[in-house]
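>>> Give me the fold of what follows.
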Amino acid sequence: MHHMLWAGSVGERLRRLIEKINPGGAARLWSLLTGVSRNRYAGTYITSLTEHGQKASESTLGRLSMWRACGGDTNACLVIDPVVIRDEKRDDGLFIGPVLYKDPNGFIRYFSNIIDLMNEHIDIVRNIDIVERLYSLFTHFSVISKHPGFHEEKEWRVYTGKYLSPNREIPLPVTPVSVGGVPQKIAQIKFEHLKDMQGQPLNADKIIERVIIGPSPYGIVLKEAIEAAMVTASFGNPGDRVINSNIPLRR
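Purely as a prediction, here's the structure:
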C-alpha cells in the first residue's frame, strides 16, 4: 500500500512534511521502506484473535464463519478475558491491536488524516525522529492491514518482530516446532509476560474464560479430554467452562 500512497498526492504531502522537519528524510524513509529484507517477513510473528460477540448464539455456539474458515473435526475456540489485550502502552516490543480493514484507496484516505494531524501538531512532531517513527508506523500497518472483505471476522492481532521492537530484537523466546506438518519457528508468549490491569501476573485459569468445542463427530471425547487437561492445570470449575457447539455443520 505504501507504494501507491507514496506515488500520489498524499505521498507528496507526506514528503513535504518530512522535508520541512528533516531535509533529506523523505529519500531515507523511502530507502528503508523499499529495502525489505527476508528478516522483515520471516522475523514477524502473529497470533490472530476474533472479537467474540456477547449474544447468546456466539457465546454458546461460536461463530459459524470461524468454524468454516479455520475449523476441522477436532477444533476448539478459546474464549479469553479481554484483560490481556487492554494494555495499549506496552513498551516491550509485543503489540496488540485490531486489524485495519482497508483497501489501498481506503488506506490512503486513512493515512491522509494522519498527515493532517501531524501538520496540526507540527511543533510536537519536530521533536521526534520523523523518519524512524514513520518507518515504524508503515511497518505496523503492513502487519495489521487486511482486505475489507474480511471485516466480519473482527480480527485482533498479537504480534512482534525484529523491525517492530524498540531494540530490534524479538522480545519473546523463539523455538522451532511443527505446525500442521510444516516445520517453522514460533515466538512463545508465556504467562509471565502477561499482567492484569493492576500489574499482577496472569495464568491460564484467569485468561481462558471457557472453551467452545467446534462442530465435531468427536465432541464428547474432546470435551472429556479438555476438561481433564484443565483439571491437571488447576482450572476452577472445568465442567462448567467446556461446552460443545451444536451447530449442525457439514463439511
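>>> contacts and neighbour counts: CA atoms only from here.
OK.
>>> show me the contacts for residue 52.
Contact analysis of residue 52 by Cα atoms under 8 Å, 6 or more residues apart in numbering lists 58-59, 79.
>>> Spatially nearest residue to residue 99 (excluding sequence neighbours)?
If the residues on either side of it in the chain are set aside, residue 99 comes closest to residue 144, at 4.8 Å by Cα to Cα, 6 or more residues apart in numbering.
>>> Next, the structure of the following sequence, for comparison with the previous one:
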Amino acid sequence: MNDVAAMNDLANAFEPLYRDIEERDTYPKIRPHLAHYTSLEVVESILKSGELWFSNPLYMNDFEEVKHSLKLSVESVKQSHALKEALKSESMFETFALRFELFVDHFEKEYLINAYIFCLSRHEMANDDGILSMWRGYGASGNGAAIVIATERLNSKSQSPLIIDEVQYMTRQERSDWIRNKLIEASEIIARMEVSESSVASIAFHVFERLRVFSFFSKHIGFSEENEWRIIYDPHRDHPAVNYANFYSYSIGRRGVEPKLKLNLIKTEFEMNVSDLIDKIIIGPTVSGEFSAKAFERMLMMLDKPSLASKVRVSGIPFRG
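As a prediction, this is how the structure comes out:
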C-alpha cells in the first residue's frame, strides 16, 4: 500500500467521528433563511464591494469560543482513560497527548489568525421585523440593518474551504462531556488499529481535526436565543484550486486593526453575486420609517442595485434604543 492510500484509509477510519453532524438536520439537508445583523455602514460596504466580511474568532464576543474549546480538548486528552487503554502503553499515550497538544499549539499560532467566521441568525421567512435581541446586540442598537440570505440559492461545493452549520449551545459541563464522549468514540476506533511510533502522530491529528471543527460551532448556552448559524472559512481545507488566501484583508474599527476575510463570491467557485443570495434587507427599528426606506432605496440605486429595492423591509418593532 502506498502512502496516499494509507493516508486515505486512516482518514476513512475516523469518518464515524463526524456521524453526529451527518445525522443532524443541517446544511445542505436543509436550506434555511439566515440573517446577518450589522451596521448600515457595513451593509453599504457589502453591497458596494460585493464582499462578505468574515471576522476572526479571536475578536468575537464569547471568550469561551474556539480557544477555550481547544484548551479543554487538550486537558480532556491528557485525562482520558479510554485513550490510554486504546493506545495500550503509557509511552504511546504520552506521545499521542504531546502530538495532540502540538497540533493545537500550531493551529493557534499559525492558522487561527487566518480562520474566519461569518455569523448569521436563523430567520423565519415571514418575519419582516427581525429579532429585538439581535438588533440590540449586533444591529447597531437598532440603527443598522439585517441582510437576509436564502441558502437554497447557494450551491453546495464539496471542495469548498467553507463550512456551513448551526451553532450548538452548551454549558461548560455539557461541552466537557461532549469532548470526553467524542474521545471515547475515537478510542474505540484506535483500539482496532495497529498503532506504532510512526503512525501515532497521524492518529492524533485526525482526533484533533474533529475537536477543532467542534470548537468552531460550539458556544455558551447564554447566547442560545441568537439561533446562530455560521459560515466558517477553514484554512486547513483551503487548496490551490480555490486559494481563499487571496481574500485575506483587514478593517480598522473601535478595536484597532482587525484581520478580515473579504470574500467576493463571484471570484470563487460559487461564481455568484452577493445580491443573488439576498432575500430581503430589513432596516432597523430605530431608523425605520417611510423616509428611511426611501433613502435606503436611493442608496441602492446609486450603488447600481435597483433589483434590491423591492426587497427592502422596515422593522415595525417599537424600539427606539
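>>> picking up where we left off before, neighbour-wise, which of the contacts of residue 52 of structure 1 leads?
Within these, most neighbours by other Cα atoms under 10 Å means residue 79, with 19 neighbours.
>>> That one matches what in structure 2?
By TM-score structural alignment, residue 79 of structure 1 lines up with residue 148 in structure 2.
>>> Can you tell me the element that match falls in?
Here residue 148 of structure 2, judged by DSSP states H and E, is contained in strand 145-150.
>>> Read off where the very next helix or strand once past that strand ends up in structure 1.
Per DSSP H and E, the first helix or strand lying C-terminal to strand 145-150 of structure 2 is strand 162-166. When structure 1 is aligned by TM-score structural alignment, the counterpart of strand 162-166 of structure 2 is residues 94-98.
>>> Give me the contact list for the host helix or strand of residue 291 of structure 2.
Of the helices and strands defined by DSSP H and E, residue 291 of structure 2 is found in helix 290-302. Contacts made with helix 290-302 of structure 2 from outside it, assessed by Cα under 8 Å, 6+ apart, are listed as 283, 306, 308-309, 312-314.
>>> ok, residue 209 of structure 2 - contacts?
Contact criterion Cα under 8 Å, 6+ apart gives no residues in contact with residue 209 of structure 2.
>>> so which helix or strand takes in the counterpart of it in structure 1?
Residue mapping for residue 209 of structure 2 onto structure 1 gives residue 136, with TM-score structural alignment as the criterion. Using DSSP H and E, residue 136 of structure 1 sits within helix 130-144.
>>> what's the mean distance for that helix versus structure 2?
Its match in structure 2 and helix 130-144 of structure 1 itself, once the structures are fitted together, sit a mean 2.2 Å apart by mean Cα distance after the TM-score superposition for structure 1.
>>> Next secondary structure after that helix?
The C-terminal neighbour of helix 130-144 of structure 1 among helices and strands, as given by DSSP H and E, is strand 145-146.
>>> give me the stretch of structure 2 that that next one matches.
Counting by TM-score structural alignment, strand 145-146 of structure 1 pairs with residues 218-219 of structure 2.
>>> tell me the contacts of the residue most central in space within structure 1?
Centroid-nearest residue in structure 1, with Cα atoms, centre = their mean: residue 157, separated by 1.1 Å. Taking Cα under 8 Å, 6+ apart as the definition of contact, the neighbours of residue 157 of structure 1 are 46-49, 95-99, 144.
>>> and the gap between the equivalent of it over in structure 2 and residue 34 of structure 2?
Residue-level alignment of residue 157 of structure 1 against structure 2, with TM-score structural alignment as criterion, gives residue 230. Here the distance between residue 230 of structure 2 and residue 34 of structure 2 works out to 9 Å (Cα to Cα, to the nearest Å).
>>> Could you tell me which residues touch both of these two?
residue 120.
>>> Just the helices from structure 1, written as ranges.
2-7, 9-21, 25-34, 38-42, 56-61, 64-70, 104-120, 122-125, 130-144, 204-207, 219-232, 238-241 (DSSP state H).
>>> possible to save those as JSON lines with distance to residue 85 of structure 1?
Converted to JSON lines, the helices of structure 1 look like this (distance: least, Cα to Cα, whole Å):
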{"stretch": "helix 2-7", "distance to residue 85 of structure 1": "28"}
{"stretch": "helix 9-21", "distance to residue 85 of structure 1": "31"}
{"stretch": "helix 25-34", "distance to residue 85 of structure 1": "29"}
{"stretch": "helix 38-42", "distance to residue 85 of structure 1": "24"}
{"stretch": "helix 56-61", "distance to residue 85 of structure 1": "19"}
{"stretch": "helix 64-70", "distance to residue 85 of structure 1": "20"}
{"stretch": "helix 104-120", "distance to residue 85 of structure 1": "24"}
{"stretch": "helix 122-125", "distance to residue 85 of structure 1": "28"}
{"stretch": "helix 130-144", "distance to residue 85 of structure 1": "15"}
{"stretch": "helix 204-207", "distance to residue 85 of structure 1": "11"}
{"stretch": "helix 219-232", "distance to residue 85 of structure 1": "23"}
{"stretch": "helix 238-241", "distance to residue 85 of structure 1": "21"}
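>>> if we can go back for a sec, in ChimeraX, select just the buried ones from the contacts of residue 157 of structure 1.
Buried members of the contacts of residue 157 of structure 1 can be picked out in ChimeraX with the line below, counting by 16 or more other Cα atoms under 10 Å:
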select :46,49,95,96,97,98,99,144
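>>> give the contact list for residue 144 of structure 2.
Contact analysis of residue 144 of structure 2 by Cα under 8 Å, 6+ apart lists 37-40, 135, 283-284, 287.
>>> again with residue 138 of structure 1
If you count contacts by Cα under 8 Å, 6+ apart, then residue 138 of structure 1 has residue 2 around it.
>>> what do you get for residue 237 of structure 2?
160-162.
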